[in-house]
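> with the input below, show me the fold.
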Amino acid sequence: MKKFLMLSAIAIAFTSVVSAQKTVVDIAVGSEKHTTLVAAVKAADLVATLQSAGPFTVFAPVNAAFDKLPAGTVATLLKPENKATLTKVLTYHVVAGNIDAAGVVKAITEGKGKAVLTTVSGGKLTASLVDGKVILTDENGGTATVVATDLKAGNGIVHVIDGVVLPK
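The predicted structure follows:
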């Protein structure tokens, strides 16, 4: 019985370590609501980058967010000749560091209602609270609402958003 309990404890510990080693890319790949994002990350050759040590905070748009873009936008961005633009758009959704939901809210509170986040692309996203929800405003005035938070990976954290934010 002791041997069984010990093996069970080891199996549980191993499972915890393995799940903690998921990357931010693995989280997106495992979600049926992020197939467009995954296709875009692959087309931009960002998989290896987003599987690296990080840490990264990723604001991951759902498929429906991409559907809100003007017709043909996604297909155009996925073309090889538009890889640089696609990379800029995708890295605009990534912030260096591991910022959980509580950290975002704390930064907004400390910023007297707004927190400016510098993205990996070098652009700025402004986070604010509206009716208890975190809203991201891009450099063009477009917005996205954070709809799920704190999906933890071994190299960062993912927050799901309902819109695509765009750099200037």
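> can we go C-alpha only for contacts and neighbour counts from here?
Noted.
> can you classify the residue nearest to residue 69 when sequence neighbours are not counted by secondary structure?
Closest residue to residue 69 apart from its sequence neighbours, by Cα to Cα, 6 or more residues apart in numbering: residue 164 at 7.8 Å. Three-state call for residue 164 (DSSP: H, G, I helix; E, B strand; the rest coil): coil.
> second input sequence below; structure requested for side-by-side comparison:
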Amino acid sequence: MKRHLGIVRSCLIGVAAMGIISASGLWCRADGADAKDIVDTLEDIGMLATFTRSVHLGQIHEMLREGGPFTVFAPNEEAFLNLPAETIEMLFDHNNRDELDGLIAYHVVPDEIRSSGMRDGSSATALNEEVLHITRKNGALFVQNARIIRADIVCSNGIIHIIDKVILNGD
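Below is the predicted model of the structure:
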């Protein structure tokens, strides 16, 4: 009897967890059906708050909501914390929207690239026409010098890969 209760509890915990994940918008079918657009998905991922704020402040916002397909290499919060304070202040100064748009454009590729399609030594051209180099080291994928820490978050108009560094010009 105790064994059956344990199984029932495990099943209930699993169902509850699936409900939480589903309600967060992070659970979607592999083919992208019923997925949210890139902007809505960014908003749902708490570890991307600063990048999401950047997208909302910049001019690329509507394009990422309605256009596509796109691949977004989205830096997590820790990536922004590792930038110098003066860089953050400069990017978020309302007089520097072009700089912010440039930063976002460096993280967006106008094509959908899943991790399975990334090969060591391959490259992709970002919206700002800069070439992003993709490497594989010890089984981990990198774009420029940023490690992809979570890959293939499917959206209705593309895909998001979470990275651990902000990609800056010259990286």
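> sorry, back to before: would you mind finding the match for the residue nearest to residue 69 of the first structure in the second structure?
Aligned by TM-score structural alignment, residue 164 of the first structure pairs with residue 166 of the second structure.
> can you check residue 31 of the first structure too?
Using TM-score structural alignment, the partner of residue 31 of the first structure in the second structure is residue 45.
> how about the match of residue 164 of the first structure, what does it touch?
75, 79-80, 83, 146 (Cα atoms under 8 Å, 6 or more residues apart in numbering).
> if you set the cut-off to 10 Å instead, what comes out?
By Cα atoms under 10 Å, 6 or more residues apart in numbering, the contact list for residue 166 of the second structure reads 51, 73-83, 103-104, 106-107, 144-146.
> which among those residues count as buried?
By neighbour count, with 16 or more other Cα atoms under 10 Å, those hold 51, 73-77, 79-80, 103-104, 106-107, 144-146 as buried.
> narrow those to those in strands?
Per DSSP state E, strands hold the following members of those: 73-75, 146.
> tell me which element residue 146 of the first structure is part of?
strand 143-153 (DSSP states H and E).
> for that strand, which helices and strands make contact with it?
helix 2-20, helix 24-29, strand 56-61, helix 101-110, strand 124-130, strand 133-137, strand 156-161 (3 or more Cα pairs under 10 Å, 6 or more residues apart in numbering; DSSP states H and E).
> mind naming the longest helix for the second structure?
Longest helix of the second structure, by residue count under DSSP state H: helix 2-24.
> if we can go back for a sec, look up how far residue 51 of the second structure lies from the match of residue 31 of the first structure.
10 Å (Cα to Cα, to the nearest Å).
> joint contacts of those two?
With Cα under 10 Å, 6+ apart as the test, residue 45 of the second structure and residue 51 both reach residue 76.
> count of neighbours near residue 101 of the second structure?
Residue 101 of the second structure: 19 surrounding residues under other Cα atoms under 10 Å.
> so which of the ones in strands among the buried ones among the contacts of residue 166 of the second structure comes closest to residue 159 of the second structure?
Residue 159 of the second structure has its nearest neighbour among those in residue 73, at 8.8 Å by Cα to Cα.
> hang on, the closest one packs against residue 107?
Yes - the criterion here is Cα atoms under 10 Å, and residue 73 of the second structure meets it with residue 107 at 5.0 Å.
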